[in-house]
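Undergrad: 3D model of this:
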Amino acid sequence: MSKVIIHNLAELEACVGRELGVSELHTITQEQINQFAAATHDHQWIHTDPARAQVESPFQATIAHGYLTVALLPYLWQQIVAIKNLKMQVNYEIESLRFNQAVTVNSQVRLRASLLSVANLRGIAKTRVGVTLEIDSVKKPAYTGVITFLYHFNEPA
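TA: Model (predicted):
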């Protein structure tokens, strides 16, 4: 599926109720997990100690921090949709998010996104997006949820 290009509020509103697409696969590496642990000061062994995780973890490997997988949302979202003619985009809300499945090291994940609604707030588009982070070759997704972005479009020329 190719990237959806949106130029204005009307085009955004026309996408309501449909799946916008699926991102490319992204591999979660131990280096990425370790960098996230360093940035967040969350060095729990289940994330950062591969030898111990292999023996003691029910997953037999380290797992990505749940919030690391959430932090990938903007990166993966931009692979699905390009919003043009913007002054600013704001990450506004995570309305709901349910972690369903741990993401083990070296797993490949991808984002599937559907546009649930758009509200015009005096020229600012409040956009609710249904998201599912899929794990390649795993039936259960890493998470499902609804996120909200605010899009401040430039005035039409």
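
Undergrad: from here on, just use CA atoms for contacts and neighbour counts.
TA: Fine.

Undergrad: gap between Lys139 and Glu24?
TA: To Glu24, Lys139 is 18 Å away according to C-alpha to C-alpha, to the nearest Å.

Undergrad: give me the next element, helix or strand, following the helix or strand containing Leu97.
TA: In this assignment (DSSP states H and E), Leu97 forms part of strand 86-99. Sequence order places strand 108-121 as the next helix or strand after strand 86-99, per DSSP H and E.

Undergrad: can you name every helix or strand that the next helix or strand after that following strand contacts?
TA: Downstream of strand 108-121, the first helix or strand assigned by DSSP H and E is strand 124-135. Counting contacts by 3 or more C-alpha pairs under 8 Å, 6 or more residues apart in numbering; DSSP states H and E, strand 124-135 is packed against strand 108-121, strand 143-153.

Undergrad: to compare against the first, here's another:
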Amino acid sequence: MTTIVDYADAAGLAGTDLGFTDWLEVTQDRIQLFADATDDQQWIHVDPARAADGPFGAPIAHGFLTLSLTVKFWSDLFDVTGVSTKVNYGLDKVRFISPVKVGVKVRGGAVIAEVTEVAGGLQFAVDQTIEIEGASKPAVVARGLYRFYA
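TA: Coordinates of the predicted model:
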């Protein structure tokens, strides 16, 4: 469920737990599209037959593919109205905890850690977690930085 707030009410949201998104299946097609876009054709991602005999027993998503889903999941969880521009500003910290095998489902969770004023807007520091369905450890933990300009 998306939390939608007006810009005028956004500054006080530090500490807000936004919960989790719906599950999203990571398919071989998605992995291949990412490999093509980034020119990272390493066999552990794109060769199912060889990857079956590899260290993970199946192809795995690129760590940066999994990380890039934080933007989708953030947008699924949160929005601000009354702004002129929304910007993915960057990351403060990222860890790839567990590989994401083809065919598994992942979901994103977010907690707004900090809200600070920047010239013309607000910056949100968001603690994000990408979970793997049925796994005891997450795939990715990251602190994302997002800006909303009035």
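
Undergrad: between Lys139 and Glu24 of the first structure, who's got more neighbours?
TA: Looking at Lys139 of the first structure and Glu24 with other C-alpha atoms under 10 Å, you find the greater number of neighbours at Glu24, namely 16 against 9.

Undergrad: grab the nearest non-local neighbour of that one.
TA: The shortest distance from Glu24 of the first structure to any non-neighbouring residue, by C-alpha to C-alpha, 6 or more residues apart in numbering, is to Arg110 (5.9 Å).

Undergrad: same deal with Leu67 of the second structure?
TA: Leaving out its chain neighbours, the residue that sits closest to Leu67 of the second structure by C-alpha to C-alpha, 6+ apart is Val140, at 6.6 Å.

Undergrad: equivalent analysis for Ile130 of the second structure, please.
TA: Distances taken as C-alpha to C-alpha, 6+ apart put Gly108 closest to Ile130 of the second structure, at 4.5 Å, once the chain neighbours are dropped.

Undergrad: does that neighbour touch Thr129 like I think?
TA: Yes: assessed by C-alpha atoms under 8 Å, Gly108 of the second structure is found in contact with Thr129 at 5.7 Å.

Undergrad: and the two? which has more neighbours close in?
TA: More neighbours surround Gly108 than the other of Gly108 of the second structure and Thr129, with 28 against 24 (other C-alpha under 10 Å).
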